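K.L.:
A predicted structure for the sequence below; I have some questions about it.
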Amino acid sequence: MQLGPAAARFAAGLAALWPAEEREGRALGLAVSGGPDSLALLLLAAEALPGGIAVASVDHGLRPEAAAEVALVERIAGALGVPFTPLAVTLAPGNLMAGARTARYGALARWAGEAGLGAIATAHHADDQAETLLMRLNRGSGLAGLAGVRPRGVIEDSDVTVLRPLIGWRKAELAAVVAAAGIVPAEDPSNTSSAFERARIRAQLAAADWLDPVAIAASAAHIAEGWQALEWYAELDWHEMVLREESDTAAPGFTYCANVPRVIAIETILRIIRELGGHATRAEAARAWDRLWAGENASLGGVLAVPGVERVEKVGVPMRVWRFRPEPARGSVN
């Protein structure tokens, strides 16, 4: 099967995310579930990158049909002459969707490392992006969340690049690619189950024909550009306004001259917490900023932050100075 213009469109989008000079002769790994979106990813990549891809399919152990879906992907990959690897994961207790996502990306990162792949590609598309943005708007997410799914990123806790070359495609376009190949894709019932927030949003989005998923996805991309600018400013704030302090008698800490907008200071606070070996969410860092700005101590991620006002030599005027130290060990109660 020759996909022609569709494969050329895919190749151009992939090149923008993953330039040829970055590839170093390494294959692109594809995460393929057996659904129409990821099967379209496989078909497009097989034509655009002949001999340059590998495929993995993850069984989360949640549904008895999953094994047959993995087998479907293996058959199609075999027919295309594409190397295939089945991956199985075990989910930890807790949020089902979040746990599945974490386990899936962890397995894909390990596969990429073992196989020497250059990057992993997933089949996220414009409809997915629109759903994500609407879900996060409904939750009151900040800018980092409203930026949606990034076209290019890194899998958490790894150095593996993840690419989403279909982020500008509609779901219907991808389904048409699979249908033209004469393939009947697998359908995950969770995609239409009202038990899941994304499925409920998806149904509402489909019913609202006045909403344009491509335009919504473009808005997420614009927000992502704004977020990238804020990250750049936060990096500057870190180097210009944060001082590491060593001590012979106490644990090392950081002094932060807080003189930037709240959204940027939150990123700097998060970085300070990480540097001191702690962990905090953006929501926790935002609450800490509120307390510090009001002149109150804040504790998060095992770190105590104490606010003050000092004359800062490099600035030449009094300003807010916040000192961060690991929290003292709590004494035992007798």
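P.N.:
Thanks, I have the structure now.
K.L.:
hey, let's count contacts and neighbours off CA atoms from now on
P.N.:
Fine.
K.L.:
and residue 153, how far is that from residue 164?
P.N.:
Between residue 153 and residue 164 the computed distance is 9 Å (Cα to Cα, to the nearest Å).
K.L.:
which one's more surrounded, those two?
P.N.:
residue 164 (21 against 14; other Cα atoms under 10 Å).
K.L.:
residue contacts, that one?
P.N.:
121-125, 150-152 (Cα atoms under 8 Å, 6 or more residues apart in numbering).
K.L.:
try this one side by side with the last:
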Amino acid sequence: MPSAAPDAADVQRFTAALQRLTGRDAPGRLGVAVSGGPDSMALLLLADAAFPGMVEAATVDHGLRADGAAEAETVGRWCADHGLRHATLRPERPITGNLQSAARTARYALLEEWRVARGLDWLLTAHHADDQLETMLMRLNRGSGVGGMAGVRGRSGVVLRPLLDWRKAELAALADGAGMPVAIDPSNADPRFDRAAMRARLGDVDWLDPVAATRSAAALAEAEEALDWLSDRIAAGHLAASGAGWVLTDTDYPREVQRRLVLRMVALADPAASTPRGDTLDHVVATLRAGGQASLGDWLLRGGARWTIAPAPPRRMVGDRAGGEAEGTDGAQ
């Protein structure tokens, strides 16, 4: 049975958000990621009402829950009743390891493959203001910087999140009012997962405003973009190849800009190297500011008027004159 249409005001609110994110009055063809929960079902309802004939949906069945297949079928039936094309996507290999992280990686890979195959311009996900607040608090608890505290971005490449200024309760009411079938994923309340534990702690907190937090996250995202722009401009003018490494010829910048310049040096020297973060990166920057030298994996960075990165010299092996074992210079002497 077809669901009731959403209010015109809600559709206009959604349309305006999507137009802001894309910079287009007519965003193009939209792919909607739909788990079957109230948030994503409400997203699908709004997208179809705002841009009829331009929407397709996909549900990822990770194979982690017995109900996953049935929930995908429910979404598929709703789409069929409303003339929408729907696909159920499944990973080729079982999800293992850190389940939430691995499932997220597999999900976005499957959705992007589907988006490209279907010729869709954008992929929409149902992240909302309550999700944003949870993300910010989790990252605050980990000591994140500007980029981390910017939280979930409204736009990441072709991925759009037009519901970041909507509350979870609003979306649930929208889906309920339209008579949509919704599924409840029990893992969303499983305290073994960090986000679920944070969600439970926020359940009785009424003095934190998720929508205000979303505005703060957006401001931090703009600050992050500005810092990256500045760092790119500096790198373009003052970071050059030097032998097997790189040299930064102008280093007199605020510490946060210096952090970003060091990251660019490491990435240019070794694109496959892991990105230094947190205390490791802070230690390197402090050492270079003091004119010292610091090692990062196979690379040696030196401070001073100019900062350089070059392959670290091989460990000097000291042989025992009497024929004993050789040992590295950093071993017990």
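P.N.:
Happy to help now that I have it. The shown structure was predicted, so the numbers you read here are calculated from the model rather than taken from an experiment.
K.L.:
narrow the contacts of residue 164 of structure 1 to those that are buried.
P.N.:
Among these, those classed as buried by 16 or more other Cα atoms under 10 Å are 121-125, 150-151.
K.L.:
need these in JSON lines (columns: distance to residue 233 of structure 1 and secondary structure).
P.N.:
Compiled in JSON lines, these are given as follows (distance: Cα to Cα, whole Å; DSSP: H, G, I helix; E, B strand; the rest coil):
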{"residue": "121", "distance to residue 233 of structure 1": "29", "secondary structure": "strand"}
{"residue": "122", "distance to residue 233 of structure 1": "30", "secondary structure": "coil"}
{"residue": "123", "distance to residue 233 of structure 1": "31", "secondary structure": "coil"}
{"residue": "124", "distance to residue 233 of structure 1": "29", "secondary structure": "coil"}
{"residue": "125", "distance to residue 233 of structure 1": "30", "secondary structure": "coil"}
{"residue": "150", "distance to residue 233 of structure 1": "19", "secondary structure": "coil"}
{"residue": "151", "distance to residue 233 of structure 1": "21", "secondary structure": "coil"}
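K.L.:
ok, residue 273 of structure 2 touching residue 266?
P.N.:
Yes. Counting by Cα atoms under 8 Å, residue 273 of structure 2 touches residue 266, with 7.5 Å between them.
K.L.:
look at these two and report which has more neighbours.
P.N.:
residue 266 (24 against 14).
K.L.:
so what's residue 235 of structure 2 up against?
P.N.:
Applying Cα under 8 Å, 6+ apart, we find residue 235 of structure 2 in contact with 248, 261, 264.
K.L.:
kindly report the same for residue 198 of structure 1.
P.N.:
Neighbouring residues of residue 198 of structure 1 by Cα under 8 Å, 6+ apart: 131-132, 135, 191.
K.L.:
switch the cut-off to 7 Å
P.N.:
Residues in contact with residue 198 of structure 1 (Cα atoms under 7 Å, 6 or more residues apart in numbering) are residue 131.
K.L.:
what about stretch 42-59 of structure 1, start to end distance?
P.N.:
Stretch 42-59 of structure 1 has an end-to-end distance of 18 Å (Cα to Cα).
K.L.:
quick one: that stretch aligns where in structure 2?
P.N.:
Mapped onto structure 2 using TM-score structural alignment, stretch 42-59 of structure 1 covers residues 44-61.
K.L.:
tell me which helix or strand the counterpart of residue 81 of structure 1 in structure 2 sits in.
P.N.:
Using TM-score structural alignment, the partner of residue 81 of structure 1 in structure 2 is residue 83. Under the criterion DSSP states H and E, no helix or strand holds residue 83 of structure 2.
K.L.:
name the residues that touch stretch 108-123 of structure 2?
P.N.:
Applying Cα under 7 Å, 6+ apart, the external contacts of stretch 108-123 of structure 2 come out as 28-32, 89, 158-160.
K.L.:
farthest-separated two in these?
P.N.:
Taking Cα to Cα, the two most distant members of these are 28 and 89; they sit 22.5 Å apart.
K.L.:
who has more neighbours, the two?
P.N.:
Shown here are residue 28 of structure 2 and residue 89; by other Cα under 10 Å, residue 89 has more neighbours (17 against 14).
K.L.:
the more buried one: what's it in contact with?
P.N.:
Counting by Cα under 7 Å, 6+ apart, residue 89 of structure 2 touches 58-61, 110.
K.L.:
let me see the ranges of the helices in the stretch 201-333 of structure 2.
P.N.:
Read by DSSP state H, counting those that start in this stretch, the stretch 201-333 of structure 2 holds these helices, from start to end of the chain: 210-238, 255-269, 278-289.
K.L.:
how about the stretch 1-150 of structure 2?
P.N.:
With DSSP H, counting those that start in this stretch, the ranges of helices along the stretch 1-150 of structure 2 come out as 8-22, 38-50, 68-81, 99-118, 129-141, 146-149.
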